[in-house]
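> Build me a model:
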Amino acid sequence: MAADTGDYPSFTFGEGLLDTVTLDRLATQRVMPRLSTDPEVLNVINTSAQHVVNLLENEGKIYGVTTGYGDSVVRAVPPELVAELPLHLSRFHGCGMGRFLSPEETRATLAVRLVTLVRGWSGVSMELVELLANMLRLDILPRIPAEGSVGASGDLTPLSYIAGALAGERDVLHKGQIKLSREAFAQEGLKEITLRPKEALAIMNGTSVMSALAGLALEQSKRIAAAATRLTSMCSLGILGNTRHFDERLFNAKPHQGQMLIAKRIREDLAPMQENHEATRMQDRYSTRCAPHVIGVLQDAMPMLESVLNTEINSSNDNPLFDPETGDVLHGGHFYGGHVCMVADTLKTQVANLADLMDRQLATLVDTRYSNGLPSNLTGATGARAPINHGFKAVQIGVSAWTAEACKLTMPASVFSRSTECHNQDKVSMGTIAARDALRVNELTAQVTAAHMMAATQAIELRLNEGELTDVMVGPRVLNQMEKVREVVPFIAEDQPMDKMLRELTDKILTGAMDVTF
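Alright, predicted model coming up:
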């Protein structure tokens, strides 16, 4: 691969492990991809490919090379047709539906598949590895439909669009245009490949789409959890709440580590308020008082989820595998995405809980029965114009709708296994569906987060305007967060459409551009 350009750091495939943080940065082009030039790495790949050639010459029978696929394993492929079989595999799986993966999701998928192939257990040629690496480097992105995988025998249908693209037969997005992959290759001085025996199967029979999507969802979830923590501090300020709910002694008495961390962050946010204000209520509502207990569940689960996903990303997960040292053929089920499904199902449940938490906090801010003196619906209008202004009334309704939809998607996908492919694939993971669900739950929850961020900023500013809070009481961390919100959203004094602001904030939350620091 060509040398890196610009000042971006790089990740070298074949050297070191790819974690979800780096995967997210590769997907957003904040880290540039490189392919190892280490002779040992390249030798393993070449040796693995030669094992396939040797087995074919000496034994004459390899699953998916001289046999049909799946339940069709009993069907022998005549020697003169063996060379055509990989292309047929990529073609008959070209039945994906639904939306196309975004550029970020596609880059992540390419990266995860490349990690698997460079390990040398898959029997693919150096020529294929280099072309796949160049596709990622040059941003030649296969158009991959999101729907059609049951998550065992891998992501066959969506990954077939990568196999077909490598062969020059599928559409790609390149330099802002949709074109045939062979056209994009020609424009970059590359050439499509002829898929060798086992190569289409090696590309397609794995967990790369679900792992990529779940990896991006996990990194988004971290950002949402951080935002929910900061918003709890802001909500507590907005309602002039009781800062002592986050006392360190309380959380030492129930020492879940993630929960303790969330409480610590809120406590530090609210330290200026605690020093300068005594709460009038003994106990605030659960959505404020118990926020560390809600956010803390996700925070405590995150290290385990991240560890499981990192293991999956850096695994050999197609079938069959070839021992790089001996060439022995190992038939198994590493294409099964159960671990990824568990990560995604867990993420979507816990993130939807954050949507529900923030929905309740926002409802507290807009309702005069519970807001401790804030104007109805947080309207900034006063005097004669107050009767026609309704502030955040419709936004709160929208938040309720987005929260309901997020919660609806939390049904675990793993329990909906469907027997398919003539009952050969009779127990499947549904990991790809779970990963897509997790991304959608994140999107909905980020919309809730954006609305709450606008409302909480408005609430604190209203208190500041009335002299019920001062800059000293609010403190530098929350004031800094408010300044970031105000770069997108003005103080809402008169009713106005908020959809564009909501969309911009939502995008910033999901991508990390709305930085939340502690």
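
> Only C-alpha atoms from now on, for both contacts and neighbour counts.
Noted.

> List the buried residues for the biggest helix by length in the chain?
In the chain, with assignment by DSSP state H, the single longest helix is helix 431-466. Buried residues in helix 431-466, counting neighbours by 16 or more other CA atoms under 10 Å, are found at 431-464.

> residues contacting D139?
By CA atoms under 8 Å, 6 or more residues apart in numbering, D139 lies in contact with R107, L173, H174, K175.

> switch the cut-off to 10 Å
Each residue near D139 by CA atoms under 10 Å, 6 or more residues apart in numbering is listed here: Q29, P103, T106, R107, A133, V172, L173, H174, K175, G176, A184.

> Show the buried residues in the residues you listed.
Buried among the contacts of D139 by 16+ other CA under 10 Å: Q29, P103, T106, R107, A133, V172, L173, H174, A184.

> now, which of those residues sits nearest G238?
Q29 (38.0 Å; CA to CA).

> which residues of the protein fall in strands?
10-13, 32-35, 97-100, 141-142, 145-147, 171-174, 177-180, 321-322, 329-330 (DSSP state E).

> among the ones you listed, which is the most enclosed?
strand 141-142 (a mean of 30; mean count of other CA atoms under 10 Å).

> and this one, so I can compare the two:
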Amino acid sequence: MIQLDGKQLTIADMKAILYEDEKVEIAESARAAVEQSRLAVEQIVKHKKTVYGINTGFGKFSDVKIAGEDTRLLQLHLIRSHACGVGEPFSEIISRAMVVLRLNALLKGFSGIRLEVLERLAYMVNHRIHPVIPQQGSLGASGDLAPLSHLALVLVGEGFVWQDGKSAASTEVWREHQLQPIELEAKEGLALINGTQAMTAQGVVAYSEAEKLACDSEWIAAMTIEALRGITDAFHPAVHEARGYKEQIDVATRMREWLKDSELTTEQGELRVQDAYSLRCIPQIHGASWQVLNYVKEKLEIEMNAATDNPLIFDDGKTVISGGNFHGQPIAFAMDFLKIGMAELANVSERRIERLVNPHLNDGLPPFLSSEPGLQSGAMILQYAAASLVSENKTLAHPASVDSIPSSANQEDHVSMGTIGARHAYQIIKNCRKVLAIEAICAAQAIEYRGVDYMAPKLGGKWQDVRNVVPSIKKDRMFSQDIERLADYLCP
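Alright, predicted model coming up:
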């Protein structure tokens, strides 16, 4: 059981909740702050003090005062009107992440929402009630309004949830659980939807998969080193300590560990003086991507514990401030950076694939690793597929955060596009996984020509894992399924 208090949620906690079905509970330390914040909202309504989002309209309508008897209706109208998401829904795991992150943010006690609503969000996590949330439609400021409105609709019994992989009406689900939908009160609709949890949830899942893929890229690259009789001197610790980047040093260390006791690798001058950059510079290139991942993790863990709605309530209600913590710029930049870091892992992997299949570059291996060159094409089109994915990544890697379109009659005149960046980052990661799967297929096949018995012992186990998923290429076949199966193996 993971306790949520709005202050100390980590990526490791999120992995347990998302991938191991860990349950959550509201920390006792958070309850008092939530209740005090709610009391402040009730006092504002009682004394008819004008405060944005409690008794005013939203966005450009912020100057329109709302009568006290209409404050509940205002919140329902808000989430109905803002539920404008379109396109394919987020995966169920990202929807789950969104619920967890919104709950955690609201537990900070700055939002004026009732504890009853937050307990229902915790119930949704623990009973796997995951909203169906369309992916498209968020500008990333004022937060992820459209996606989070679809989440909020489930609470009031008007949205849809995932059930056995299909969409089901939330009213039916609440009936099955013998619970009534929530009736939102003053400020609660705004508190639920004014935040960055769509981009952050997608970012957390993207980061988790990217982290594993970065680890996998190293043993896959090490197999290619063996297949091409690469020079291990380039991984000597002195080289990397001379530059000083910790991530580069760490990659070089792990490469040495993967290649320890290999009889297929060479030393400089034995076959050639130096390797191509895609082999020789693995620590430098992969290490730089690890720098990106470390940056992204840091920003995500800050945002996961951030109050991102508006207005925020401080000093037991004495101070209510309309600010802009919903603006997704920090996560937008992080997601654009993640796109570049992962696209580069795919770029360099594709260059290694080319060296494995190109008879002018592969040090005597059969052309395209074909068992009958000419009659059988072997891995020729595997490289085509990798090149196509890499090219697609270059388009997706264009930074979403450099764009902005004004909204709400120019009241909201600069937006982050962070959710677009996060979605594109995830697509790049999926493409990168397929490229690395192709490299693993080609490297495993090439090693068969060199001699599996000569492999580094640690890598030999990985070669066997690949072979358990993708059989040896004895003759041409439909390789699409091989790529998909091995990509699935590389998933978390």
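
> coming back round to it: the strands of the first structure into TSV, with extra columns for distance to V488 of the first structure?
As requested, the strands of the first structure are arranged in TSV below (distance: least, CA to CA, whole Å):
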stretch	distance to V488 of the first structure
strand 10-13	32
strand 32-35	30
strand 97-100	29
strand 141-142	31
strand 145-147	32
strand 171-174	31
strand 177-180	30
strand 321-322	51
strand 329-330	55
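
> Ok, which of the ones you listed comes nearest M260 of the first structure?
Evaluated over the strands of the first structure, closeness to M260 of the first structure peaks at strand 10-13, with 33.9 Å, by CA to CA.

> Trace G70 of the first structure over to the second structure, please.
Matched to the second structure by TM-score structural alignment, G70 of the first structure sits across from G59.

> my guess is that match meets Y52, correct?
Yes - between G59 of the second structure and Y52 there is a contact under CA atoms under 10 Å: 9.3 Å.

> Give me the neighbour count for the match of G70 of the first structure.
Using other CA atoms under 10 Å, G59 of the second structure has 16 other residues around it.

> Okay, it and G418 of the second structure: tell me how far apart.
G59 of the second structure is 19 Å from G418 of the second structure, where distance means CA to CA, to the nearest Å.

> Go through the contacts of D139 of the first structure and say which is closest to A225 of the first structure.
Using CA to CA, those come closest to A225 of the first structure at Q29, 23.5 Å.

> give the contact list for the closest residue to W174 of the second structure other than its chain neighbours.
Distances taken as CA to CA, 6 or more residues apart in numbering place Q180 nearest to W174 of the second structure, at 6.3 Å, with adjacent residues excluded. By CA under 10 Å, 6+ apart, the contact set of Q180 of the second structure is L155, V156, G157, T171, V173, W174.

> And for P142 of the first structure?
P142 of the first structure neighbours (CA under 10 Å, 6+ apart): 100-101, 103, 106-107, 110, 135, 158-166, 170-174, 178-181.

> S37 of the second structure too?
31, 108-114, 312-317.

> quick one: the helices in the stretch 301-450 of the second structure?
Secondary structure of the stretch 301-450 of the second structure (DSSP state H, counting those that start in this stretch): helices at 329-357, 380-396, 418-450.

> how about M454 of the first structure, what's its partner in the second structure?
In the second structure, M454 of the first structure lands on I441 (TM-score structural alignment).

> Do I have it right that its match meets A379?
Yes - contact criterion CA under 10 Å: I441 of the second structure and A379 qualify, at 8.9 Å.

> list residues touching both of the two?
I353, I473, F479.

> Contacts only, for the counterpart of the second one in the first structure.
Applying TM-score structural alignment, one finds that I473 of the second structure aligns to I492 in the first structure. For I492 of the first structure, the contact set (CA under 10 Å, 6+ apart) comprises L378, T379, G380, A381, N389, G391, F392, M454, A455, Q458, M498.

> Export the shared contacts of I441 and A379 of the second structure as a markdown table, with columns for distance to V205 of the second structure.
Below are these laid out as a markdown table (distance: CA to CA, whole Å):
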| residue | distance to V205 of the second structure |
| --- | --- |
| I353 | 28 |
| I473 | 34 |
| F479 | 28 |
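
> nearest to D465 of the second structure, of those residues?
I473 (15.3 Å).

> okay, among the contacts of Q180 of the second structure, which ones form the most distant pair?
So, the contacts of Q180 of the second structure by CA to CA: farthest apart are V156 and V173, at 11.8 Å.

> which neighbours do these two share?
Common neighbours of V156 of the second structure and V173 (CA under 10 Å, 6+ apart) are Q180, P181.

> ends of stretch 10-19 of the first structure, how far apart?
Start-to-end, stretch 10-19 of the first structure (CA to CA) is 13 Å.

> Same check on stretch 354-370 of the second structure?
End-to-end for stretch 354-370 of the second structure, by CA to CA: 14 Å.

> Then stretch 233-247 of the second structure?
Its first and final residues considered, stretch 233-247 of the second structure spans 18 Å by CA to CA.

> now that stretch: how far from the chain's centre is it?
30 Å (CA atoms, centre = their mean, to the nearest Å).
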